[in-house]
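> Predicted model follows, preceded by the sequence.
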Amino acid sequence: MPCMKNGKKYFTKISLLAAVMAALFVVTCIAAPCRAQELKKITILYTNDTHSRLLPFERPDVGKSVGGIERRAEYFRSVKKREPGVLIVDAGDLCQGTPFYNFFKGEAEFNSFALAGYDLAAVGNHEFDNGLDNLKLQAERSGLRLVCANLFDSDTLKPLFAPFKIVEIGGVKTAVIGIMGKDSWAAVSNQLKKGVLYADEVRLLEKLCATLDKSVDLIVLLSHSGHEADLRLAEALPRVDVIIGSHTHTKLDKPLVVKKTAGRTGSTAITQAFENGVYAGRLDIYLDGANRPVRYDGGLKLIDGGIRINKRSALHASLSRYENAMKKEISRKIGVCEAEMSNFVADMFNATDHPLGRLVCDAVNSAAGSDVFFSNSTMLRDRLPKGDITIETVYRIIPFDNTVTVFEMKGDALLGMMDFIAANFGKNESFQYGGISFTIDMKKRKAFDVKVKGMPVEAGRTYKVATSSYIAQGNLMGSEMFKEVCGRDELGGNIRDMFAGYIEKTGSIKPPADERIKLIK
């Protein structure tokens, strides 16, 4: 990870960058003004964390057929038809989660968003999953405009993306700034951060907002930071009027209006529209004669079969081409699941193991020939439904192309690693395990009763402990966990293929019953 440069010199560079960025804006007109003597109303339509869900899908807790970029586009079109001033934005992570991204490296997502009518999008951590060069290429080819103010070339200190755009929405001059939050940036693999300087978002935004203040009526922040971070940003940045959030997949049914503390006037509306395009958000902003917001309204629109798509649209033709190009390969049946297995984790930091995690880790452990395999819980991105399993099912569960790294560790080093995991339980992202079981004493923050394949760990014995390449590269405290190793082997193939091979070999699968983690509070 590139190091942050501290002190006055760095602060001066960021200040100059903010000033330069503000001097280079171009104003884009979005619609017409309203009649005098009335409150002006403008509308922002927003989404976040689509994760390549371009087609409708079943979501048991919501409906049998929800989402879909074509339905979303028709909803956008219907609102624009009725309202005079509309801006359409996305707050990031439009990529990674279905075979569209694996097969087309972001081309399908970027083209679809551009054709759906998006004006601007923030950069999420998963936009980096195929590297910075690929991200820039897809954005340039599609014409989808990205904004991100706090990522810079580490050599030149030039912004990697347009920091902001100034647009006119119904006569209201609006600066739309993109930002990558700390937690989001931390989730980007260390291997993909080379050559990129991450700047503290609050310090930079303070400077940028001060520079833009007199030039615009509204400041809107597309924040790929997470809901808790957005609350802090609203308090720290009184000039920001709206924060369109993402990253934590939070469902805010109504805009959350945060009043400023004593001595600071106005308020900030915070929004976030869940995940996977299940909903699209709408924020109506009512402004006085000075174009200052006096009221916020809006909510979430369920994107479902009640919205008819236009099969003659360019979006439909484009999406069909991508779908047909991969259909034969991903529709192949490889097995049957006897009972549904959820990937649901209510709290990614305090979660224990679940049946799908056990199944995947057992499968990879077997394929790798290791004694133990573990990986982060968020490696698993979808449930495994009861019934036929296809290649597409496996892609939805494990969209990432991570491979397996096998370390050789002495038993005492393995026990030390488990103590480290116990000490950091709740601070780091949770893991799923295969081949190992243990108990965590939450008061002592220690691991005990550690067993590998049902047998107590022997201090002097050598064990093969495998994990994903993502963790092996040092992410999620991987460097600390694997400090004491006596061997390392990088396996070919990826975790998804290993899991698919296990299903095909087994034929019919069911949830493993044995729990791997026990907590004593």
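It's in. Numbering: from 1, shown residues only.
> going forward, measure contacts and count neighbours with C-alpha atoms only.
Fine.
> can you give me the strands for the stretch 401-521 of the chain?
Counting by DSSP state E, counting those that start in this stretch, one finds strands in the stretch 401-521 of the chain at the ranges 404-410, 431-434, 436-441, 446-452, 455-456, 462-468, 487-490, 508-509, 517-520.
> Nearest to residue 39, out of those strands?
Evaluated over the strands of the stretch 401-521 of the chain, closeness to residue 39 peaks at strand 431-434, with 51.6 Å, by Cα to Cα.
> Do you have the helices of the stretch 151-300 of the chain handy? List them.
182-187, 201-212, 227-236 (DSSP state H, counting those that start in this stretch).
> Would you convert those into JSON lines that also reports mean neighbour count and distance to residue 144?
Formatted as JSON lines, those follow (neighbours: other Cα atoms under 10 Å; distance: least, Cα to Cα, whole Å):
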{"stretch": "helix 182-187", "mean neighbour count": "17", "distance to residue 144": "21"}
{"stretch": "helix 201-212", "mean neighbour count": "19", "distance to residue 144": "23"}
{"stretch": "helix 227-236", "mean neighbour count": "17", "distance to residue 144": "24"}
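> which residues sit in contact with the spatially closest residue to residue 142 that is not a sequence neighbour?
Leaving aside its sequence neighbours, residue 142 sits nearest to residue 111 (Cα to Cα, 6 or more residues apart in numbering; 5.0 Å). Residue 111 sits next to 142, 143, 144 when contact means Cα atoms under 8 Å, 6 or more residues apart in numbering.
> and what of residue 159?
Residue 159 touches 149, 150, 151, 152, 153, counting by Cα under 8 Å, 6+ apart.
> Columns neighbour count on top of these, output as CSV?
Compiled in CSV, these are given as follows (neighbours: other Cα atoms under 10 Å):
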residue, neighbour count
149, 26
150, 27
151, 24
152, 20
153, 15
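> Comparison target below:
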Amino acid sequence: MKRCTVRVGKLFFVLMAIMAFSMPSWGKDGTATIVGFNDMHGKIFSYEATVKVDGEKVKEDVGGIARIASVIREIKSQSPGNVVVAQMGDTVEGPLFFFFHGKAELAGIDAIPVDVGIPGNHEFDLGADVFGQFVRTASFPLICANLETSRDDCELSSTWTITLENGVKVGFFGLLCTELASLTTPGPDIAAGQDLIAVSEKCVEDLRERGCDVIVALTHVGIDSDRKLAESVSGIHAILGGHSHTVMESPEVVEGPDGWKTMIGQAGAMARYVGSMTVTVKEGKLDTEKSSWKLIEMRQSVPKAQDIEIAIKPYGDELKKNLSKKVGTFVSDMDATKLVVRGRESALGDYLADGLRRKAGTDVAFVNGGGIRGDRVFPAGEISYNTIMEIFPWGNTMQTFSFTGAELREVMEISASALKGTGDEYDPAVRAPSGAFLQISGLKVVLDLTKAPALIDNDSKLLRPGARVLSMEIERAGEVFPIEDDKIYTVATYSWTGGGGDKYYPFARKKAVESYVTDSDVLAETIRHTAGIVEKSKDGRIVVKK
């Protein structure tokens, strides 16, 4: 009996030894600092913005890559060799990217320098060729575990590791938003893998096998997906994210499987913030008491790194010249006067709304007349980026929604409320403002201004339903069908309207699917889609009876 016990004991220790050898265990305790920024969107130069000083709103020069560099360098100097610098995608966008294909942004980022980064959806705005060029130009490794491509020049590693001066080995993996194809134009050779959980589990396993003490996910998937990732996957100590432009004053610690804890941080957007995360691990797990997140705003008081200013200045000078270069042609005059875009169907409004609907892939698109600027007739002839920015100076972003037919009717009643009929006593306190009038795509509507308008107070509360919408039809493949009250339709608009601006309460009570694609970028892409030719005539999609 004693001999049997000894054999069992030996077998137990042999099995334990095999398991210990075959299963990677967490290594040493220690601390790593990851400092980074996300969603710069081409804002390498500082710019004026409204900030609060002692409770008062004032204008300040804020942001810019030169300020980001100063802050990051200061953090690195406090713990040499133990700080990793990361960027979490959407570093590029707009005319700067269009003209320089990422070289301007990389001139600043490379000089910081950045250690590791991931792509965002905007890095694919100009297609796979330009993305490949961007990857080759960057002096730091770009990683992404769910990027699927058949092109060698666009292929990225899933993970990246570094051993700090303090001996802590840090492993990173990258994730890209799953809705890539609907947000940009990557082309047929690039796609985003949809199963973020499975991909992350594989990366965690790989990094553990390679002896990483700290595992960090760099993500461009948005805060909601970050939280789901933390809830679903154990082994990730920290997530530094982007895409949703979330300004996190403090970190979120999310509990996942078997009580595993993951810290999440995200640093706003537009080069306004830097996030600094201290990740401390003890016995393989996040030590929440000794881990932290600090959000640093790029205010006017933050000095600019002069070497960065010198590196990016030539691109700023060249950009000013390029903004006046031809990017398209108006075949005929396009009327963008307030009287037209805020009062009736406009040929330019049709073009803008059609472009938005094509980009969003929705049934219907709305562009508020107040969002179309210029207040002049754009003459037939050349279109430059300056023209695009004159039409859409706001930087509002594309959003999509799901509406019932009855809710679409409510929306059009608000649009009709913005119009003043003959003898109509227009009281701005209870009516939609003139800028609320919508240019539309995908719909045909008939409005009667002799009927009662919707009355809405200044808190966007409906006081009385309108009766001005006589008919509404949906256009599909050249045919029109009556709108059905109970049927669901997909809708695209820009974030001013989508956020409930101009008293659009039906949008305010919905949750938008945010694209972070600006109005000017949608217009620029529309012009490229129509081969640079802007030719549009009114087709009777809005009929106004007086």
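Yep, that arrived. Computed from a predicted structure; not experimentally measured.
> returning to that earlier point: looking at the helices of the stretch 151-300 of structure 1, which is closest to residue 264 of structure 1?
Closest approach to residue 264 of structure 1 among the helices of the stretch 151-300 of structure 1 (Cα to Cα): helix 227-236, 9.4 Å.
> what's the burial count for residue 20 of structure 1?
Residue 20 of structure 1 has 13 neighbours, counted by other Cα atoms under 10 Å.
> now residue 8 of structure 2
When counting by other Cα under 10 Å, one arrives at 11 neighbours for residue 8 of structure 2.
> what residue of structure 1 takes the place of it?
By TM-score structural alignment, residue 8 of structure 2 lines up with nothing in structure 1.
> give me the element residue 8 of structure 2 is part of.
Residue 8 of structure 2 belongs to helix 2-22 when assigned by DSSP states H and E.
> Which SSE is immediately downstream of that helix?
strand 30-37.
> so what's residue 179 of structure 2 closest to, chain neighbours aside?
Using Cα to Cα, 6+ apart and skipping the chain neighbours, the partner closest in space to residue 179 of structure 2 is residue 192 (7.4 Å).
> what residues are up against that neighbour?
Here residue 192 of structure 2 is in contact with 146, 147, 148, 176, 177, 178, 179, 180, 181 (criterion: Cα under 8 Å, 6+ apart).
> May I see those residues organised as TSV, with distance to residue 481 of structure 2 added?
Formatted as TSV, those follow (distance: Cα to Cα, whole Å):
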residue	distance to residue 481 of structure 2
146	41
147	40
148	39
176	38
177	35
178	33
179	30
180	31
181	29
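> quick one: residue 503 of structure 1 and residue 359 touch, right?
No. Between residue 503 of structure 1 and residue 359 there is no contact under Cα atoms under 8 Å: 9.9 Å.
> Show me the strands in the stretch 101-250 of structure 1, by range?
Remark: strands assigned in the stretch 101-250 of structure 1 by DSSP E, counting those that start in this stretch are 120-122, 146-147, 151-153, 164-169, 172-180, 196-198, 218-224, 242-245.
> most packed of the ones you listed?
For the strands of the stretch 101-250 of structure 1, average neighbour numbers computed from mean count of other Cα atoms under 10 Å are highest in strand 242-245, which has a mean of 30.
> and that one, which stretch of structure 2?
Going by TM-score structural alignment, strand 242-245 of structure 1 lines up with residues 238-241 of structure 2.
> mean shift between that stretch and structure 1?
Its aligned residues in structure 1 lie a mean 0.8 Å from stretch 238-241 of structure 2 after superposition (mean Cα distance after the TM-score superposition for structure 1).
> what does that stretch contact?
Here stretch 238-241 of structure 2 has contacts from 38, 88, 215-223, 226, 262-267, 279, using Cα under 8 Å, 6+ apart.
> Please repeat the previous calculation with a cut-off of 7 Å.
Outside of stretch 238-241 of structure 2, the residues that reach it under the criterion Cα atoms under 7 Å, 6 or more residues apart in numbering are 88, 215-220, 222, 262-266.
> Could you do stretch 123-136 of structure 1 as well?
If you take Cα under 7 Å, 6+ apart as the criterion, stretch 123-136 of structure 1 is touched by 92-93, 95-96, 105, 146-148, 180, 184-185, 187-188, 192, 224.
> go again using 6 Å as the cut-off
By Cα atoms under 6 Å, 6 or more residues apart in numbering, the list of residues contacting stretch 123-136 of structure 1 from outside reads 92, 93, 95, 184, 188, 192, 224.
> Endpoint to endpoint, stretch 185-200 of structure 2 covers what distance?
With Cα to Cα, to the nearest Å as the measure, stretch 185-200 of structure 2 spans 25 Å from end to end.
> From the chain's centroid, how far away is that stretch?
17 Å (Cα atoms, centre = their mean, to the nearest Å).
> chain center to the lengthiest strand in structure 2: distance?
For structure 2, the longest strand by residue count, based on DSSP state E, is strand 273-282. Mean-position distance between strand 273-282 of structure 2 and its chain equals 23 Å (Cα atoms, centre = their mean).
> which other residues reach that strand?
Residues outside strand 273-282 of structure 2 that contact it (Cα under 6 Å, 6+ apart) are 29-37, 267, 287, 290-298.
> I'd like the helices of the stretch 151-300 of structure 1 as a markdown table, with distance to residue 79 of structure 1 appended.
As requested, the helices of the stretch 151-300 of structure 1 are exported to a markdown table (distance: least, Cα to Cα, whole Å):
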| stretch | distance to residue 79 of structure 1 |
| --- | --- |
| helix 182-187 | 31 |
| helix 201-212 | 29 |
| helix 227-236 | 26 |
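> Select, out of these, the one closest to residue 441 of structure 1.
Per Cα to Cα, nearest to residue 441 of structure 1 of these: helix 182-187, 27.3 Å.
> on that earlier part again, how much does the longest strand of structure 2 deviate in direction from strand 214-220?
Computed by axes from the mean of the first three to the mean of the last three Cα atoms, to 10 degrees, the angle separating strand 273-282 of structure 2 from strand 214-220 equals 150 degrees.
> Mean distance between strand 273-282 of structure 2 and structure 1 after superposition?
With mean Cα distance after the TM-score superposition for structure 1, strand 273-282 of structure 2 departs from structure 1 by a mean of 1.7 Å once superposed.
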